[in-house]
Every structure is written in structure tokens, then in C-alpha cells.
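K.L.:
Below are the sequence and a predicted model; questions follow.
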Amino acid sequence: MGSEEGENADSLERFCPTDEEIEKWMCSAFEMARDALENGEVPVGCLMVYKDEVVGRGRNEVNETKNATRHAEMVSLDQVLDWCRHSNLDTKSVCEQTVLYVTVEPCIMCAAALRLVNIPVVTYGCRNERFGGCGSVLDVSSADLPHTGTTFKCVSGHRAEEAVEMLKTFYKQENPNAPKPKPRKD
């Protein structure tokens, strides 16, 4: 193993959350997901924790903002960037020491963003069988992708059944933001 790989392994070990930490932070992420559901969004909630402090939190805001990129992870990451600016801290250093907690496996877009900013650990609830970027569809988290940041460790399955039930509840509803069907011209 090369020295860079060894340093990455040491870094991952330092930032592996305990079961108690996972429960604490995932509880807050699920509160964010419930808020998303109550506001007509896909129920995904996310926290980014740096040195035991929440520096970013988000829930899906796609329908609310009419912006398909406003996933919980992206909202949370934007808050981390703002927090770093206001705290006069180096974003790269902060991200390399931040653990992300999210109720559903990050999609490919979000996993790529997390990799680019060098988040070392992502803890999530259920798998995302349609868009998952941590192994369900594509494994952005550990794939050999040159010039795309550092791989990250995934800790999956925490309260997965609860996350799935929330998703089922959302998808049973009608989406008022869905485009209206257009009559066919034959």
C-alpha cells in the first residue's frame, strides 16, 4: 500500500462515528426528512458534522425551488461552505474532517460532489436503487476515478426501514409539481 493510501485509511479510521454518534445525528437527519415530507418534498434529510458540531443541515428542496439540484446533501454542503467563510476556516480542511449523515443513499450527483470536497465518511439509511452513488447504481464513493477527490467510506443501513416507509408515503401522494400531461396529437 502506498503512503497516500495509508494516510487515507488512517483518516477514515479517525472519522468513523460510534454507534451512539450515528444514532444521535441520524435522529436529527430523520427530523429533516420528516420536514421535507410535510413540505411536499422527497423525504431526505442530511447533516454534516465537523468536530461534533453541525455545520450544515439540509432537506430536499427540489419542488420548493424548482431546481433539480437542491438535494439535501447539496443544501447542506452549501451551508458548510458559508459556515467556513463566516468562520474564516479552510473549506478543504473542514470537509476532510466532516462526517455526513443522510437518510437515503446519496445519488450519483451528490456522491460525486461529496467526493470532490473530500468528505471521508457518509452514513446513510436506506439504499437508493434508482439513483444511488454509493454502490446501488454506481459506486462513486470508492471507484478509481482520477482527479475526482478522495474515496469515502459508506456506513449504510441505519434505520433503513424507516427511511423506506417515508419514501413510500411520499410516492403515494400526488406531486403538484409534476408536469401536466399533454393531449396526444394523432
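P.N.:
All right, it came through fine. Source: prediction; values computed, not measured. Residues are numbered from 1 along each chain as shown.

K.L.:
can we go C-alpha only for contacts and neighbour counts from here?
P.N.:
Will do.

K.L.:
same for the helix or strand hosting residue 168, what does it pack against?
P.N.:
Using DSSP states H and E, the element containing residue 168 is helix 160-172. Applying 3 or more C-alpha pairs under 8 Å, 6 or more residues apart in numbering; DSSP states H and E, one finds that helix 160-172 contacts helix 19-38, strand 98-104, strand 121-126.

K.L.:
Skip ahead from the last one and say which helix or strand is next.
P.N.:
Read it as strand 121-126. Taking DSSP H and E, what comes next after strand 121-126 is strand 153-156.

K.L.:
check contacts around residue 146.
P.N.:
Not one residue lies near residue 146 by C-alpha atoms under 8 Å, 6 or more residues apart in numbering.

K.L.:
ok, it to residue 140 distance?
P.N.:
Using C-alpha to C-alpha, to the nearest Å, one obtains 11 Å as the distance from residue 146 to residue 140.

K.L.:
Common neighbours of these two, please.
P.N.:
With C-alpha under 8 Å, 6+ apart, residue 146 and residue 140 have no common neighbours.

K.L.:
wait, what's in contact with the closest residue to residue 12 other than its chain neighbours?
P.N.:
Nearest residue to residue 12, sequence neighbours excluded (C-alpha to C-alpha, 6 or more residues apart in numbering): residue 120, at 5.8 Å. Listed by C-alpha under 8 Å, 6+ apart, the contact set of residue 120 reads 11-12, 15, 95-99, 150-153.

K.L.:
From the residues you listed, pick the one nearest residue 55.
P.N.:
Minimum distance to residue 55 across these is 8.8 Å, recorded for residue 98 (C-alpha to C-alpha).

K.L.:
dropping in the other structure now:
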Amino acid sequence: MFIKPQTTLCSLAISEQDIYFMRYALELADRAETIGEIPVGAVLVDSEGNIIGEGWNQVIQLSDPSAHAEMLAIRQAGKEQNNYRLLNCTLYVTLEPCTMCAGAILHGRIHRLVFGASDYKTGAVGSRYHLFEDYKMNHFLEIRGGVLAEDCSQKISRFFQRRRKEHKQQKQAV
């Protein structure tokens, strides 16, 4: 018997709170860019609107392939709450989560996910993979994509344009 998943993709107007926290996630993405990381930022907020976790990509700096912005925010929130279950929380992230981060979102029982830019290479929320639509999962969440999508997308695009230009200049210098 097929049971339709309870995950919902919101189509309502974007709330002021969503814009506020996505702007903050963009500020966190700037921290990643400052240290030469892919500019992705994430912030985890409880049901009262309090920030309980934040992160920015630090894969290179920490020599840790799991040090994505979402993972760092989720880890911090788990420690803050003294619980791996992050019930009634919203995760804001500037880029659609990958499969690893989507798995952590599921295991953390995060209630709501809000992301900015879609990731057609590794996104697990519908652009490439559809992890949250698997009816066999034991947790479903509310998803809102495209919040400040242009700002989020431009930040990443500019980063990779600069990186390609720098690599080209390095090759020419040799």
C-alpha cells in the first residue's frame, strides 16, 4: 500500500521571519567565503524564533568533509538543546541541502526547512534527488525553497567565477 508522504512544499508568500533569517544565513555564508570556502550559511531557529545553531562551510579549514554549514548548525543546536531531536525547529540554509545534510535533517527531526538557491548537482530536496519524498521515511517536514534565491545563487556563482579566474591566472603564471 502506498501512503503519500507528509512532506509539504510551501507555496505561500514568504514571511518576514523567513527573509530575516535567510539574510542572516547569507551573512554566515560570507564568513565561509572569507576563509576560501564555498559560501553557504545555515541557521537553526527554535519555535520561539531563538537561534540555537549556526554554521558556515568549513570543509577545507577543518579538514572534514562533513563540515557543511547545515551539519555545523545542527551539531551546535544539538549541544545547545542537549538533545539530537530538534523538534519544532526551522533550518534556514542558503543552498539546497545535499544528501548528507538532508539525512541529518531527517535524523534531527527538524520540523521545517527553508533554503535559498537550488543545487542541481547535489541537491537532495528536489533539484537532483528527492530524499524527503520517500514514503518509507519515518519523519516528514515542511519545505520552503527559493527564499532570497537570487541573492543566494549570485553569491555562489560569483564565488566560482572568481575561483575559475584565479585558477586560470595561476596556470598562466606557471
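P.N.:
Cool, the structure landed. Since the model is a prediction, treat every value here as computed from it, not as a measurement.

K.L.:
Any idea what the TM-score is?
P.N.:
The TM-score (TM-score structural alignment, normalised by the length of structure 2) is 0.82; 159 aligned residues with a C-alpha RMSD of 2.5 Å.

K.L.:
Quick check: chain neighbours aside, which residue is closest to the counterpart of residue 139 of structure 1 in structure 2?
P.N.:
Using TM-score structural alignment, the partner of residue 139 of structure 1 in structure 2 is residue 130. Spatially, and ignoring its direct neighbours in sequence, residue 130 of structure 2 is nearest to residue 124 (5.4 Å; C-alpha to C-alpha, 6+ apart).

K.L.:
In JSON lines: the helices and strands packed on helix 160-172 of structure 1, plus distance to residue 45 of structure 1.
P.N.:
Below are these laid out as JSON lines (distance: least, C-alpha to C-alpha, whole Å):
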{"stretch": "helix 19-38", "distance to residue 45 of structure 1": "4"}
{"stretch": "strand 98-104", "distance to residue 45 of structure 1": "6"}
{"stretch": "strand 121-126", "distance to residue 45 of structure 1": "10"}
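
K.L.:
Would you format these as a markdown table with mean neighbour count and distance to residue 71 of structure 1 included?
P.N.:
What follows is these, written out as a markdown table (neighbours: other C-alpha atoms under 10 Å; distance: least, C-alpha to C-alpha, whole Å):
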| stretch | mean neighbour count | distance to residue 71 of structure 1 |
| --- | --- | --- |
| helix 19-38 | 19 | 11 |
| strand 98-104 | 29 | 11 |
| strand 121-126 | 25 | 14 |
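
K.L.:
Which of the three states applies to the residue minimising distance to the centre of structure 1?
P.N.:
The centroid of structure 1 falls nearest to residue 73 when counting by C-alpha atoms, centre = their mean (4.0 Å). Three-state assignment for residue 73 of structure 1 (DSSP: H, G, I helix; E, B strand; the rest coil): helix.

K.L.:
Map it across to structure 2 for me.
P.N.:
Under the alignment (TM-score structural alignment), residue 73 of structure 1 pairs with residue 70 of structure 2.

K.L.:
which residues does the spatially closest residue to its match that is not a sequence neighbour contact?
P.N.:
With sequence-adjacent residues excluded and distances taken as C-alpha to C-alpha, 6+ apart, residue 70 of structure 2 is closest to residue 42, at 5.4 Å. Contacts of residue 42 of structure 2 were listed using C-alpha under 8 Å, 6+ apart, and they are 25, 28-29, 54-56, 69-70, 73, 91-94.

K.L.:
if you set the cut-off to 7 Å instead, what comes out?
P.N.:
By C-alpha atoms under 7 Å, 6 or more residues apart in numbering, the contact set of residue 42 of structure 2 is 25, 28, 54-56, 69-70, 73, 91-94.

K.L.:
Any idea how many residues pack against residue 165 of structure 2?
P.N.:
Counted with other C-alpha atoms under 10 Å, the neighbours of residue 165 of structure 2 add up to 12.

K.L.:
what helix or strand is the equivalent of residue 57 of structure 1 over in structure 2 on?
P.N.:
Matched to structure 2 by TM-score structural alignment, residue 57 of structure 1 sits across from residue 54. For residue 54 of structure 2, the host element (DSSP H and E) is strand 51-56.

K.L.:
what's the average distance of that strand to structure 1?
P.N.:
In this overlay with structure 1, the average offset of strand 51-56 of structure 2 from its partner residues is 0.2 Å by mean C-alpha distance after the TM-score superposition for structure 1.
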